[in-house]
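Student: no letters, just coordinates:
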């Protein structure tokens, strides 16, 4: 079978990522990290991979390559989404973009929580109807949104997003008269997590540590969030942007 190096280009430079045998690509983690560090600078010139963050990249690598054995051993559910938890400037947004785009997720829709919060305050929860909850999408900077008020009614935007996602992707079931299980939802089986070949998942980032998250949103939302996401904590909260600041 034809075997050749799997190579990608960044700014005209070649990066070997592994070996391609037929239609299958065997990626090497260390080589992919070198490529991602170069590619990340196209999104953010200050981007670099901190050695202390390698465990997070490793978990993302095996999650996106759908390595069921490794993920199961390391308490990662490949049917859930990803919530990256880390301080300002650790590179969460860039890292999510690198992995989702490289592993064939396509051009995912990216939503800023602060912008969604402002839109809900102005136009109401109908703003969220623009999100296709049957497809994977990314929410950046969860927790940055201000409290949304629409005609004096307080609305928790992140919880509303999770509830809409849950309704679309986990429709209700009930026994029918013959004791069989009947679907009682108008959810589209072709585009929801009912069909694993076309999974709907949320990828998100937050600056809040888990205690801050629970304090900000409450136990109920925290519980719902934990049910939808693999929560990956950055071991360092070092602000990489601050490290590169020109202080005179």
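Tutor: The structure has been received and is ready for your questions. Remember, it's a predicted structure, so these values are computed and weren't measured experimentally.
Student: contacts, neighbours, all on C-alpha from now
Tutor: OK.
Student: got the contact list for the closest residue to residue 123 other than its chain neighbours?
Tutor: Excluding the flanking residues, the one nearest residue 123 by C-alpha to C-alpha, 6 or more residues apart in numbering is residue 150, at 7.4 Å. The neighbours of residue 150, taking C-alpha atoms under 8 Å, 6 or more residues apart in numbering as the test, are 120, 121, 122, 123, 124.
Student: look at residue 101 and give its secondary structure.
Tutor: Classification of residue 101 into helix, strand or coil gives helix, according to DSSP: H, G, I helix; E, B strand; the rest coil.
Student: hang on, the earlier thing: relative to residue 229, which of the contacts of residue 150 is nearest.
Tutor: Of all the contacts of residue 150, residue 229 sits closest to residue 120, with 23.6 Å by C-alpha to C-alpha.
Student: number of nearby residues for the closest residue to residue 106 other than its chain neighbours?
Tutor: The shortest distance from residue 106 to any non-neighbouring residue, by C-alpha to C-alpha, 6+ apart, is to residue 100 (7.3 Å). Neighbouring residues of residue 100 were enumerated by other C-alpha atoms under 10 Å; the total is 19.
Student: so residue 100 touches residue 110, yeah?
Tutor: No. Counting by C-alpha atoms under 8 Å, residue 110 is not a contact partner of residue 100; they are 11.0 Å apart.
Student: quick one: end-to-end length of stretch 125-137, please.
Tutor: One end of stretch 125-137 sits 18 Å from the other (C-alpha to C-alpha, to the nearest Å).
Student: mind listing what's buried in it?
Tutor: By neighbour count, and taking 16 or more other C-alpha atoms under 10 Å as the criterion, the buried residues in stretch 125-137 are 125, 128, 131, 133, 134, 135, 136, 137.
Student: I'd like those residues laid out as a markdown table, including distance to residue 225.
Tutor: Converted to a markdown table, the buried residues of stretch 125-137 look like this (distance: C-alpha to C-alpha, whole Å):
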| residue | distance to residue 225 |
| --- | --- |
| 125 | 19 |
| 128 | 18 |
| 131 | 18 |
| 133 | 15 |
| 134 | 17 |
| 135 | 18 |
| 136 | 16 |
| 137 | 15 |
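Student: taking these one by one, which sit in helices?
Tutor: Residues from these lying in helices, with DSSP state H as the criterion: none.
Student: now, which of those sits nearest residue 69?
Tutor: Nearest to residue 69 among the buried residues of stretch 125-137, counting by C-alpha to C-alpha, is residue 136 at 23.3 Å.
Student: the helix or strand hosting residue 214 packs against which elements?
Tutor: Secondary structure from DSSP states H and E places residue 214 in helix 210-217. Under the contact criterion of 3 or more C-alpha pairs under 8 Å, 6 or more residues apart in numbering; DSSP states H and E, the helices and strands touching helix 210-217 comprise helix 219-228.
Student: here comes the other one, which I'd like you to weigh against the first:
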């Protein structure tokens, strides 16, 4: 890997930061290095390595893998590597659904175009896509995340604002939960970085 960045040193720093955030039991497993190298290259904008991995720096990241493989903690760590103009917030999809029950359709606006009356779209990582359920607001059922992702696609096309996602769903499961239109737009918006399906549950 021909690059100016010292990847082993960055991984060592991430391990220390992870222990600071999650406790001394936090580890970065060697079998996950290929995933972590790609994430580091993307978030530190290492064009050369991203080119080698076929990663498009204009798109977001979809990090997929089995439950407990470490997707959320890795994305939380990547926030500390990301240059200021690409900083993002990690937001669990389940929490967004609960916000929708309380606040209704303005929640869709909040996570796409920004707060009502102010246009200030931000970069988000929607964590655990698929864990939320279709929820009702005054009797109307709404697939909240599908609506948000369609709006985020419009932002991506018009303003190149990125969206990141973590999920344990396969592409066909995404299509079945959110529809072909959402699946197609996600494909256009993100780079897929996937853990092996047999990656062990690190919480065990």
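Tutor: Looks like it arrived, so ask away. Quantities reported herein were computed from a predicted structural model and do not represent experimental measurements.
Student: overlay them and tell me the TM-score.
Tutor: Laid over one another, the chains give 0.83 as their TM-score (TM-score structural alignment, normalised by the length of the second structure), with 191 aligned residues with a C-alpha RMSD of 2.1 Å.
Student: so in the first structure, which helix runs the longest?
Tutor: Counting residues, the longest helix found in the first structure (DSSP H) is helix 29-43.
Student: ok so residue 54 of the first structure is a helix residue?
Tutor: Yes. Residue assignment for residue 54 of the first structure, taken from three-state DSSP, places it within a helix.
Student: alignment lookup: it to the second structure.
Tutor: Residue mapping for residue 54 of the first structure onto the second structure gives residue 33, with TM-score structural alignment as the criterion.
Student: residues near its match, how many?
Tutor: Counted with other C-alpha under 10 Å, the neighbours of residue 33 of the second structure add up to 14.
Student: about what we covered before: what's the match for the residue nearest to residue 123 of the first structure in the second structure?
Tutor: The equivalent of residue 150 of the first structure in the second structure is residue 137 (alignment by TM-score structural alignment).
Student: chain neighbours aside, what residue packs nearest to the aligned residue in the first structure for residue 122 of the second structure?
Tutor: Residue-level alignment of residue 122 of the second structure against the first structure, with TM-score structural alignment as criterion, gives residue 135. Taking C-alpha to C-alpha, 6+ apart, and ignoring the residues beside it in sequence, residue 135 of the first structure has residue 200 as its nearest neighbour in space, at 4.6 Å.
Student: can you give me the strands in the second structure?
Tutor: Across the second structure, reading from the start of the chain, the strands by DSSP state E fall at 60-64, 89-92, 124-129, 135-137, 140-142, 163-167, 190-194.
Student: now render those strands as CSV, adding distance to residue 178 of the second structure.
Tutor: Shown next, in CSV, are those (distance: least, C-alpha to C-alpha, whole Å):
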stretch, distance to residue 178 of the second structure
strand 60-64, 15
strand 89-92, 17
strand 124-129, 10
strand 135-137, 14
strand 140-142, 11
strand 163-167, 13
strand 190-194, 16
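Student: which of these sits closest to residue 49 of the second structure?
Tutor: Taking C-alpha to C-alpha as the criterion, residue 49 of the second structure comes closest to strand 190-194 out of those, the separation being 14.1 Å.
Student: give me the distance between the residue nearest in space to the middle of the first structure and residue 136 of the first structure.
Tutor: In the first structure, the C-alpha nearest the mean C-alpha coordinate belongs to residue 203, at 1.6 Å (C-alpha atoms, centre = their mean). Computed with C-alpha to C-alpha, the distance linking residue 203 of the first structure and residue 136 of the first structure is 7 Å.
Student: over to residue 228 of the first structure?
Tutor: Distance check for residue 228 of the first structure against residue 136 of the first structure: by C-alpha to C-alpha, it reads 12 Å.
Student: which neighbours do these two share?
Tutor: With C-alpha under 8 Å, 6+ apart applied, the overlap between the contact sets of residue 228 of the first structure and residue 136 consists of 201, 202.
Student: who wins for proximity to residue 202 of the second structure among the strands of the second structure?
Tutor: Using C-alpha to C-alpha as the criterion, the shortest distance between residue 202 of the second structure and these is 15.0 Å, found for strand 60-64.
Student: okay, now residue 219 of the first structure: neighbour count?
Tutor: Neighbour tally, residue 219 of the first structure, other C-alpha under 10 Å: 12.
Student: need the counterpart of residue 83 of the first structure in the second structure.
Tutor: Aligned against the second structure - with TM-score structural alignment as the criterion - residue 83 of the first structure pairs with residue 62.
Student: residue 67 of the first structure now?
Tutor: Structural alignment (TM-score structural alignment) places residue 67 of the first structure against residue 46 in the second structure.
Student: burial count for that match?
Tutor: Each residue near residue 46 of the second structure was counted by other C-alpha under 10 Å, and the total is 16.
Student: and the residue lying closest to residue 21 of the first structure once chain neighbours are set aside, how close does it get to residue 24 of the first structure?
Tutor: The spatially closest residue to residue 21 of the first structure, leaving aside those adjacent along the chain, is residue 3, at 4.5 Å (C-alpha to C-alpha, 6+ apart). In this structure, residue 3 of the first structure lies at 10 Å from residue 24 of the first structure, with C-alpha to C-alpha as the measure.
Student: between these two, who's got more neighbours?
Tutor: Neighbour totals were compared for residue 3 of the first structure and residue 24, and residue 3 leads with 12 against 9 (other C-alpha under 10 Å).
Student: hang on, the more buried one packs against residue 19?
Tutor: Yes. Taking C-alpha under 8 Å as the contact criterion, residue 3 of the first structure and residue 19 are neighbours in contact, 6.9 Å apart.
Student: map residue 148 of the second structure onto the first structure.
Tutor: Here residue 148 of the second structure is matched to residue 161 in the first structure, going by TM-score structural alignment.
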